[in-house]
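[1] Fold the following, please.
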Amino acid sequence: MAVHFHEEDLPAGVLTGDAPLAVDTETMGLVTHRDRLCVVQISDGGPDEHLVRFGPESTYDAPNLKALLGDPNRLKLYHFGRFDLAAIEYYLGVMAAPVFCTKIASKLVRTYTDRHGLKNLVDELLGESMSKVQQSSDWGGPVLNEAQREYAASDVRYLHRMREELLVRLEREGRMEMAQACFDFLPTRARLDIAGWAEHDIFSHA
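    Next up, the predicted model:
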């Protein structure tokens, strides 16, 4: 198992094939227009994870990464995909779909709890533990330390296995069709976020 670090784009020929891609992002904050995209993490479920870091002056001209993310024939796995889809489209100019979101799937089948964070799911579904210590660290600094790189890699390391566990539960509870409809809507929800409709959106009574 290795974490591969790249500046500004993936190398050519990386992550070829048709396996689903686990994807995550690290940004300077939670406001997409204000807080720049710093890191994209990506994995095909194999032993390695790839991190692509973008500097403060980046033009986000990353043709290899964009081709992978924009491939309509490869499923993308996220945890809270709504945020990542918006950041990727806003900065990289591609809609990284089709989508499976483990957080949405968890909310549809783990109705016995309100704990749907990635750490919670990894613990319950996979029996493993992960650290979130670096979650709020400075992702825009000149150097990403080893702890940051490991944290970023861990955000995509478990998504393939988690999807398999959640698929079993979605089928068991008869909620697969509902889940798929939610996944299909996520790109539009991300675009609503970018356009300014936040929590109280057009579906809200407010």
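[2] Every contact and neighbour count from this point should use C-alpha atoms.
    OK.
[3] Point to the residue nearest the middle of the chain.
    When Cα atoms, centre = their mean is applied to the chain, the residue found nearest the centroid is D24 (3.0 Å).
[4] Ignoring the adjacent residues along the chain, who's closest to it?
    The spatial neighbour of D24 that comes closest, neighbours along the chain excluded (Cα to Cα, 6 or more residues apart in numbering), is Q41 at 5.1 Å.
[5] Quick check: which element contains the one you found?
    Take DSSP states H and E as the rule and Q41 turns out to sit in strand 37-43.
[6] immediately after that strand, which helix or strand?
    Under the assignment DSSP H and E, the closest C-terminal helix or strand after strand 37-43 is strand 48-53.
[7] on contacts alone, who are the packing partners of that following strand?
    Counting contacts by 3 or more Cα pairs under 8 Å, 6 or more residues apart in numbering; DSSP states H and E, the secondary-structure elements packed against strand 48-53 are strand 2-7, strand 37-43, helix 146-157.
[8] The shortest one: how far from the chain's middle?
    Just to be clear, that refers to strand 2-7. The offset between the C-alpha centroid of strand 2-7 and the centroid of the whole chain comes to 17 Å, using Cα atoms, centre = their mean, to the nearest Å.
[9] Another sequence for comparison is provided below:
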Amino acid sequence: MSVFVHDGDLPDNLDFGSMVAVDSETMGLNPHRDRLCVVQLSSGDGNAHLVKFDGISYDAPNLKKLMADPNVIKLFHFARFDVAVLSHYLGVEVTPIYCTKIASKLVRTYTDRHGLKDLCRELAGIELDKQQQSSDWGAPTLSEAQQTYAASDVLYLHQLKTKLDIMLEREGRTLEAQAAFNFLPIRAKLDLMGFENMDIFSH
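    Just a heads-up that it's a prediction; the model follows:
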């Protein structure tokens, strides 16, 4: 595994192919209060690219172009949060989307454990270390431990998607999964508007 850290944007010459795994690290879970610090990406080749933001400028044309590219699937775990954060700070609508957490909830109905660590353990035989999850992502320099943690959040998503796609097909829920993925940009927009805790479909 190799981890590459970039300040403020992706290099011009990077090609992630037709599908890129994406995750983000923030100062907390409130997009309006807690700034975006890091966006990590991987093409599934064992390498991870980390874009680090200083909290002042989010002018990242290469990253924005990739996030909005209709020909590149953006692969997340719990896309709802990341898509909202990327929309709020980068001003871009992320599309198209695949979310391993939604896929897991649709097919792994035999468990209520749908975290990335649980999926990696069961579907990829990989044990993730989550120790750095609550560390200071706004620090001027990312520690080696933070870099390794951030990378691990995107390195295995391609493998998980392959396994989950087989399960979705087997259980006849592929179309429902895709419809849920398609709705995610709207769900993220509703969250940013203040409707995150309201079921707008209820009576």
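[10] Ranking the helices and strands packed on strand 48-53 of structure 1 by mean neighbour count, which comes first?
    When neighbours are counted by mean count of other Cα atoms under 10 Å, the highest per-stretch mean among these falls to strand 37-43, a mean of 26.
[11] mean deviation of that one from structure 2?
    Comparing strand 37-43 of structure 1 with its match in structure 2 after superposition yields a mean distance of 0.4 Å (mean Cα distance after the TM-score superposition for structure 1).
[12] the inter-axis angle of that strand versus strand 48-53?
    Relative orientation of strand 37-43 of structure 1 versus strand 48-53 (axes from the mean of the first three to the mean of the last three Cα atoms, to 10 degrees): 160 degrees.
[13] From the contact counts, what lies against strand 37-43 of structure 1?
    Under the contact criterion of 3+ Cα pairs under 8 Å, 6+ apart, the helices and strands touching strand 37-43 of structure 1 comprise strand 21-27, strand 48-53, helix 81-92, helix 146-157.
[14] cutoff 7 Å now
    In terms of contact count using 3 or more Cα pairs under 7 Å, 6 or more residues apart in numbering; DSSP states H and E, strand 37-43 of structure 1 is assigned the packing partners strand 21-27, strand 48-53, helix 146-157.
[15] The shortest one: which residues count as buried?
    I take that to be strand 48-53 of structure 1. E49, H50, L51, V52, R53 (16 or more other Cα atoms under 10 Å).
[16] OK, contacts around the residue lying closest to the fourth one once chain neighbours are set aside?
    Take V52 of structure 1 and drop its neighbours on the chain: the residue closest to it by Cα to Cα, 6+ apart is H6, 4.8 Å away. In this structure, H6 of structure 1 makes contact with L51, V52, R53, judged by Cα atoms under 7 Å, 6 or more residues apart in numbering.
[17] Against D48 of structure 1, how distant is H6 of structure 1?
    Taking Cα to Cα, to the nearest Å as the measure, H6 of structure 1 falls 13 Å from D48 of structure 1.
[18] what does C38 of structure 1 give?
    The value you get for C38 of structure 1 to D48 of structure 1, if Cα to Cα is used, is 20 Å.
[19] can I assume Y149 of structure 2 is in contact with Q132?
    Yes. Taking contact to mean Cα atoms under 7 Å, the distance of 6.3 Å between Y149 of structure 2 and Q132 places them in contact.
[20] dump the residue contacts of the residue nearest to S57 of structure 2 when sequence neighbours are not counted.
    Excluding the flanking residues, the one nearest S57 of structure 2 by Cα to Cα, 6+ apart is G8, at 7.5 Å. Under the criterion of Cα under 7 Å, 6+ apart, the contact list for G8 of structure 2 reads V51, K52, F53, Y58, A60.
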